[in-house]
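**Q** What follows is a predicted protein model with its sequence.
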Amino acid sequence: MVRNPERRAALLDAAIDALAEEGARGLTYRAVDTRAGVPVGTASNYFTSREDLLAQTSVRTYERFMPEQEEWANVLEGPRTRAKVAEVMRATVTRMAADPNVYLATLELQLEATRRPELRADLTARVRADLDANIAFHEQSGMPGGRSTVVVLYLALNWLVTEHLTLPGVLAAEGSLEGLVDLVVDQLTLEG
C-alpha cells in the first residue's frame, strides 16, 4: 500500500494532541482516527502497533520542535555574548511554549517510557543525540560557556517550560517567561 506522507503527518499530529489532552491511556487508534478526521482503521494501516505509534509520535514531536531556518541563521549573526545566549534561549523557550500540545505530549512520552523499555531506549538515544548536537553547536559557534553551560540551560529551561505549561501560577509572580529565561542566563558563569 502506498503511504500518504501528509496523512501520516496528520495522524501523528492527532496522536500528539491525544497524548497532550488525554495522556498515554487516551492514545488509541480510534482516538487518532477521530482527531485526524479520517475513517476508522486508518491509523492501524500506518502504524503496526501501539509501540510503533508511540515511537513515531516521539519522532514527530522533534520535527515540530525544530526551528525554522531563519531562527538558525539568527543564532550565527552578531557577536557571541551572554546577551546573544539569552536571545537564543528566549527564542527557543518561546517556540517550545507556543505549541503546548507538542511539549505536553513529549512529557507524556517520557512518562510512558518509564513503563516501556523500547520507548525509553529510543527516547534516551534521541534526546542524548540532541543534547550532544546542542553542545557541539554551542561550542563550534563560539558562544560563551561550554558543555556545562548547555547542560544547565537544558535542565533549567526544560523545567521552566514544564512549569509554565503545567502550573503557570507558580512562577507568575516572578516575571514573564522571557524574563525568567534572562534570569537563568544571568545566573550562569560564562567563560569564553
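**A** Perfect, thanks for sending it.
**Q** rest of the way, CA atoms for contacts and neighbours
**A** Fine.
**Q** tally of neighbours for the closest residue to residue 16 other than its chain neighbours?
**A** In space, and not counting its chain neighbours, residue 16 is closest to residue 105: 5.5 Å by Cα to Cα, 6 or more residues apart in numbering. Burial of residue 105 is recorded as 24 neighbouring residues (other Cα atoms under 10 Å).
**Q** doesn't residue 22 make contact with residue 105?
**A** No: the criterion here is Cα atoms under 8 Å, and residue 105 misses it with residue 22 at 9.5 Å.
**Q** Just list the residues touching the residue nearest to residue 16, thanks.
**A** 16, 17, 19, 20, 23, 61 (Cα atoms under 8 Å, 6 or more residues apart in numbering).
**Q** Could you check how far it is from residue 84?
**A** 29 Å (Cα to Cα, to the nearest Å).
**Q** residues touching the residue of the chain most remote from its centre, list them.
**A** When distances are taken from the C-alpha mean of the chain, residue 1 lies farthest, 31.3 Å away, according to Cα atoms, centre = their mean. Not one residue lies near residue 1 by Cα under 8 Å, 6+ apart.
**Q** next one: residue 149
**A** Contacts of residue 149 (Cα under 8 Å, 6+ apart): 188, 189, 190.
**Q** Please, which helix or strand holds the residue nearest to residue 16?
**A** helix 100-113 (DSSP states H and E).
**Q** And residue 43, by the same measure?
**A** With DSSP H and E as criterion, residue 43 is part of helix 42-46.
**Q** you'd agree residue 122 is up against residue 55?
**A** Yes: using Cα under 8 Å, residue 122 is in contact with residue 55, at 7.4 Å.
**Q** between these two, which one's more packed in?
**A** For the pair residue 122 and residue 55, the greater number of neighbours falls to residue 55 (19 against 15), based on other Cα under 10 Å.
**Q** State the helix or strand in which the more buried one lies.
**A** helix 50-65.
**Q** contacts for that helix?
**A** Looking at what lies outside helix 50-65 - Cα under 8 Å, 6+ apart - the contacts are 9, 12-13, 15-16, 28, 47, 95-96, 102-103, 105-106, 109, 119, 122-123.
**Q** right, and residue 103 touches residue 97 too?
**A** Yes: using Cα under 8 Å, residue 103 makes contact with residue 97 at a distance of 7.3 Å.
**Q** hold the first one in mind and look at this next one:
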Amino acid sequence: MARNPERRTALLDAAIDVLADEGARGLTFRAVDARARTPTGTASNYFADRDALLAQVAVRVNERMTPDPAHVARLMAPEPSRELIVDLMRDLVRRVVAERSGYLAMLELRLEATRRPALREELNRTVRETFDDNLRFHLEAGLPGDADDMRVLYLAMSGLLVEHFTLPEMLSDTPEALDELVAVTVERIFPEA
C-alpha cells in the first residue's frame, strides 16, 4: 500500500467530488484517479477495494465538516441561550452549504450503506461519535435543553438540510428564508422558559 498522506487525502477529496457529482455508481478507481489527476492505478494502490475507499471517504467527509475549534470558541463567547443555539445552527448550515460536495457525498454514502453492511457499520460509528460529541458539548456548555431536545434538533436539522440540498425551492429559496427556518426550528424545540 502507498503511504503518501497528502496524496491519500487528495484521492479521498477527489472521491468525495465524484460521489457528489456522479453518485455512488460513478465512484470507480478510474474516476477517482481522473478527478485527482493522478495516473491510472494510483487509487487502487491506496485503497484495497471499493469498500475500503468508501469507508475512508466517510471519515474524510467528517473531517472536512468538523469546524475549527477556534471558530467554535468564538461562536461560544455569548452566554448560553436559545439565541446562541440559533447562531450555532445557522453557522452549521453555512458550513454545510460551503461544503456542498461533502454533504452530497455523505448522502450518497448513506444510501450506499443500505446495501453495504461494512459501510453501514462505519457510518453508524462515525455519525454516532459525532452526535455524542455534539450532545456532550451542548450539555457541558450549559445550553438550554436536554438529550431528547438535542435528538429532535439533530433530526430536524438533518431534514432541513436534505430538503435544502435536494429541493431547495421547496422550503427556502433564499439564504434569508433558510436562516428564518433555522430560527423557527430552534424556537419550536427550545421554547423560552
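**A** Perfect, thanks for sending it. This one's a predicted model, so the numbers in the text were calculated from it and none came from an experiment.
**Q** returning to that earlier point: can you tell me which of the contacts of residue 105 of the first structure has the largest number of neighbours?
**A** That'd be residue 16 among the contacts of residue 105 of the first structure, by other Cα under 10 Å, with 29 neighbours.
**Q** who are the neighbours in contact with that residue?
**A** 57, 61, 101, 102, 105.
**Q** And for residue 119 of the first structure, the neighbour number?
**A** For residue 119 of the first structure, the count of nearby residues is 20 (other Cα under 10 Å).
**Q** Any buried residues in the helix or strand containing residue 72 of the first structure, and which?
**A** Using DSSP H and E, residue 72 of the first structure maps to helix 69-75. Across helix 69-75 of the first structure, burial judged by 16 or more other Cα atoms under 10 Å covers residue 75.
**Q** Are there helices or strands packed against it, and which ones?
**A** helix 82-98 (3 or more Cα pairs under 8 Å, 6 or more residues apart in numbering; DSSP states H and E).
**Q** how close does residue 2 of the first structure sit to residue 44 of the first structure?
**A** 14 Å.
**Q** More neighbours: the two, which one.
**A** Taking other Cα under 10 Å, residue 2 of the first structure and residue 44 do not tie; residue 44 has more neighbours (16 against 4).
**Q** And for the more buried one, nearest residue in space, chain neighbours not counted?
**A** residue 29 (6.3 Å).
**Q** For residue 49 of the first structure, give its distance to residue 171 of the first structure.
**A** 40 Å.
**Q** Kindly report the same for residue 28 of the first structure.
**A** 34 Å.
**Q** More neighbours: which of those two?
**A** The neighbour comparison of residue 28 of the first structure against residue 171 (other Cα under 10 Å) goes to residue 28, with 17 against 14.
**Q** So what's the gap between the lengthiest helix in the first structure and the chain middle?
**A** In the first structure, assigned by DSSP state H, the helix with the most residues is helix 117-140. Centroid separation between helix 117-140 of the first structure and its chain, computed with Cα atoms, centre = their mean, to the nearest Å, is 12 Å.
**Q** what do you get for stretch 79-97 of the first structure?
**A** On Cα atoms, centre = their mean, the centre of stretch 79-97 of the first structure falls 16 Å from that of its chain.
**Q** can you give me the end-to-end distance of stretch 64-81 of the second structure?
**A** Note: stretch 64-81 of the second structure ends 27 Å apart using Cα to Cα.
**Q** cool, stretch 163-171 of the first structure as well?
**A** Termini of stretch 163-171 of the first structure sit 8 Å apart (Cα to Cα).
**Q** Residue 103 and residue 97 of the first structure: which has the busier surroundings?
**A** residue 103 (23 against 20).
**Q** Contact partners for that one?
**A** Counting by Cα under 8 Å, 6+ apart, residue 103 of the first structure makes contact with 20, 61, 96, 97, 162.
**Q** need the next SSE after the helix or strand the first one falls within, C-terminal direction.
**A** Read that as residue 20 of the first structure. Taking DSSP H and E as the criterion, residue 20 of the first structure maps to helix 5-22. Of the helices and strands lying after helix 5-22 of the first structure in sequence (DSSP H and E), the nearest is helix 29-36.
**Q** Nearest residue to residue 40 of the first structure in space, please, no chain neighbours.
**A** Counting by Cα to Cα, 6+ apart, the residue nearest residue 40 of the first structure is residue 33, at 5.7 Å.
**Q** Please read the previous query as pertaining to residue 139 of the first structure.
**A** residue 146 is the one closest to residue 139 of the first structure (Cα to Cα, 6+ apart), at 6.0 Å.
**Q** burial count for that neighbour?
**A** Neighbour tally, residue 146 of the first structure, other Cα under 10 Å: 17.
**Q** and it, what does it touch?
**A** Residue 146 of the first structure makes contact with 135, 138, 139, 190, 191, according to Cα under 8 Å, 6+ apart.
**Q** now stretch 109-129 of the first structure: which residue numbers in the second structure?
**A** Aligned using TM-score structural alignment, stretch 109-129 of the first structure spans residues 109-129 in the second structure.
**Q** Show me what counts as buried in stretch 86-96 of the second structure.
**A** Result for stretch 86-96 of the second structure [16+ other Cα under 10 Å]: buried residues 86, 87, 88, 89, 90, 91, 92, 93, 95, 96.
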